[in-house]
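> Below are the sequence and a predicted model for it; my questions follow.
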Amino acid sequence: MILFVSDLHLQPARPVLTEAFLRFLDEYALGAKQLYLLGDIFEYWLGDDAMSEPFNQQILSALRRVSDAGVQLFWIAGNRDFLVGEQFAAAAGMTLLPETWVIDAYGQRIVLLHGDAQCTKDVKYMAFRAQARNPAWQQQLLSLPLEQRKQIAAGMREQSKAGHAEKSYEIMDVTPEAIADVFKETGTSIMIHGHTHRPALHEVDGTRRYVLPDWEPESSPPRGGWISIGEDGAIVRHALDGTML
């Protein structure tokens, strides 16, 4: 199978989440043909020089175990981990992809993306996104000591939480126009993305858009899951325990 997952927001403070992800890798990803990580796998990534930290090493080693088993790993950056670079990718045995990527999965052309670039009504976020994806801005940030970057990231997360409290779901969701543009530009009719934390299947004008869930295994009931595509071409949404939805 081909597997797709996003929006785990892995971090040391959430051990239940970490265990859920490691279990997913062992029970499902190790038997897959390909695994696509579609952004916000980490709560934040401040540069590949953070790889030596114990938690990051744990996740890196788990991903490497999957790639060493012959599974092809692919990564599309999210809005929290866009600073993942070639050093991390090489260590994990995975391939970094552009923000928008089209695959041929068992005869179906499917466009993959994180989804944040299509939230065009969120004007403040789009302005930040333009800044954060600027290579000069990234270089300047990465030139700072790691501890200083952590402080900056903590401040940005607090600002993000405060900002979300003031925004409606409609503003933070993708816009139909932006989604239509992606379908038109890529010549596809099937899309898989994350970011919005609003898992669903949307069928509009002959297109299908699958939205991946965020992971909250600590909640009651637990939330999370992934999408698979089998050799028969069937696209299936899975709950956190693997149950088909």
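Yes, it's here. In this text, all values refer to a predicted model and were calculated from it rather than measured experimentally.
> Please make it C-alpha for all contacts and neighbour counts, starting now.
Fine.
> Which residues belonging to the helix or strand in which residue 228 is found are considered buried?
If you go by DSSP states H and E, residue 228 is part of strand 225-229. Buried positions in strand 225-229, judged by neighbour count with 16 or more other C-alpha atoms under 10 Å: 225-229.
> Give me the contact list for that strand.
Residues outside strand 225-229 that contact it (C-alpha atoms under 8 Å, 6 or more residues apart in numbering) are 1-6, 105, 212-215, 234-242.
> buried residues in the lengthiest helix in the chain?
Ranked by residue count and defined by DSSP state H, the top helix of the chain is helix 146-165. Neighbour counts over helix 146-165 (16+ other C-alpha under 10 Å) mark 149, 153 as buried.
> Which secondary structure elements does it sit against?
Counting contacts by 3 or more C-alpha pairs under 8 Å, 6 or more residues apart in numbering; DSSP states H and E, helix 146-165 is packed against no other helix or strand.
> What are the contacting residues of it?
Everything outside helix 146-165 that qualifies as a contact, by C-alpha under 8 Å, 6+ apart, is 44, 46, 49-50, 141-142.
> here comes the other one, which I'd like you to weigh against the first:
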Amino acid sequence: MQIPEGKKIYFSSDNHLGAPTQELSKPRERKFLAWLDQVKEDAAAIFLLGDLFDFWFEYKTVVPKNQVRVLGKLAEIVDSGIPIYFFVGNHDLWMFGYFEEELGIPVYHAPQTFEFNNKKFLIGHGDGLGPGDKGYKRMKKVFTNPFFQWCFRWVHPDMGVRIARHLSVKNKLISGEEDAQFLGEENEWLAQYAKRKLEKEHFDYFVFGHRHLPMQIKVGETSTYINLGDWISQYRYGVFDGKDFQLIRF
């Protein structure tokens, strides 16, 4: 994509809407809606890098209640001609077509390559990448297993969603405490992942979420790893104007 004059690419991740409860999540939801209204004025495209919801599971004829205003706003933006790209996170990885069919938003389950103004990006949520985190990687294999998903689908939605939301909120990833601690450039596993990717292919920017900590780390002479932070306490987003990438607090 060649970004039109005066337009920008926007990035957001780890909103965790619905946590710790729907009621307490409302102010953050309103803030995110205000952000969408702001960026749609000059957006060439919007990238949502996962964990938009603290829990999401699509039954064949049921989607989780709440966040209807967010879904409506996303549909409005897409209908206006602004593309939105969604990457599933570890809290909303059970997406099976609703965003594509109802909202016109492509959904990706793995990092993807994009090119804007001759700058090459690798974009994804970031979970399960790089060295370590073996416990989560094993857990993800279970959650993405078709048989496990089939079994969960037979649990009544009222019960299934209640159980899943309870476990999701208890997950350490929503606490923000452990994930908001900088480990040092040599220990940041997504930065290590980026460096390994550069051994085989050049990228100007690696853009991820998941860590709940905004950061920009040089991983090569002309390559930068960027983590977007979260919308629990950080309220950070990324913007690329065709020349430079910035992390901004909303």
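Done, it's in. As the structure is a prediction and not an experimental result, all values here were calculated from the model.
> Superposing both, give me the TM-score.
For this chain pair, the superposition-based TM-score is 0.84 by TM-score structural alignment, normalised by the length of structure 1; 233 aligned residues with a C-alpha RMSD of 2.8 Å.
> Could I get the contacting residues of the spatially most central residue of structure 1?
Within structure 1, one residue has its C-alpha closest to the average C-alpha position: by C-alpha atoms, centre = their mean, that is residue 39, at 1.9 Å. Contact analysis of residue 39 of structure 1 by C-alpha under 8 Å, 6+ apart lists 6-7, 75-82, 114, 194-195.
> Which parts of stretch 12-25 of structure 1 count as buried, going by neighbours?
17-18, 20-22, 24-25.
> same question, stretch 57-64 of structure 2
Buried, per 16+ other C-alpha under 10 Å, within stretch 57-64 of structure 2: 57-59.
> Next: stretch 142-149 of structure 2.
Neighbour-count burial for stretch 142-149 of structure 2 [16+ other C-alpha under 10 Å]: residue 143.
> Could you tell me where that stretch falls in structure 1?
Aligned by TM-score structural alignment, stretch 142-149 of structure 2 falls on residues 131-138 of structure 1.
> quick one: that stretch to chain centroid distance?
19 Å (C-alpha atoms, centre = their mean, to the nearest Å).
> measure that stretch end to end?
Across stretch 131-138 of structure 1, the terminal residues are separated by 9 Å (C-alpha to C-alpha, to the nearest Å).
> now do stretch 80-90 of structure 2
In stretch 80-90 of structure 2, first residue to last residue: 29 Å (C-alpha to C-alpha).
> Read off where it ends up in structure 1.
Against structure 1, stretch 80-90 of structure 2 falls on residues 69-79 (TM-score structural alignment).
> The contacts of helix 146-165 of structure 1 in strands, which ones?
If you go by DSSP state E, these have nothing in strands.
> Pull up the gap between the closest residue in space to residue 137 of structure 1 that isn't next to it in sequence and residue 51 of structure 1, please.
Counting by C-alpha to C-alpha, 6 or more residues apart in numbering, residue 131 is the residue found nearest to residue 137 of structure 1 once chain neighbours are left out, at 6.7 Å. Note on residue 131 of structure 1: its distance to residue 51 of structure 1, by C-alpha to C-alpha, is 24 Å.
> again with residue 27 of structure 1
25 Å.
> With residue 83 of structure 1 instead?
Residue 83 of structure 1 is 12 Å from residue 51 of structure 1, by C-alpha to C-alpha.
> Check residue 102 of structure 1 too.
Per C-alpha to C-alpha, residue 102 of structure 1 is found 29 Å from residue 51 of structure 1.
> Check residue 14 of structure 1 too.
From residue 14 of structure 1 across to residue 51 of structure 1, the span is 18 Å (C-alpha to C-alpha).
> same thing with residue 110 of structure 1?
Where residue 51 of structure 1 is concerned, residue 110 of structure 1 sits at a distance of 32 Å (C-alpha to C-alpha).
> And residue 198 of structure 1, by the same measure?
Separation of residue 198 of structure 1 from residue 51 of structure 1 (C-alpha to C-alpha): 30 Å.
> what's the counterpart of residue 192 of structure 1 in structure 2?
So residue 192 of structure 1 corresponds to residue 207, using TM-score structural alignment.
> same thing with residue 57 of structure 1?
Checking with TM-score structural alignment, residue 57 of structure 1 has residue 68 as its match.
> Would you mind stating the distance between its match and residue 33 of structure 2?
From residue 68 of structure 2 to residue 33 of structure 2 the distance is 11 Å (C-alpha to C-alpha).
> Please apply the same query to residue 41 of structure 2.
Distance, residue 41 of structure 2 to residue 33 of structure 2, using C-alpha to C-alpha: 13 Å.
> Residue 108 of structure 1: how many residues sit nearby?
15 (other C-alpha atoms under 10 Å).
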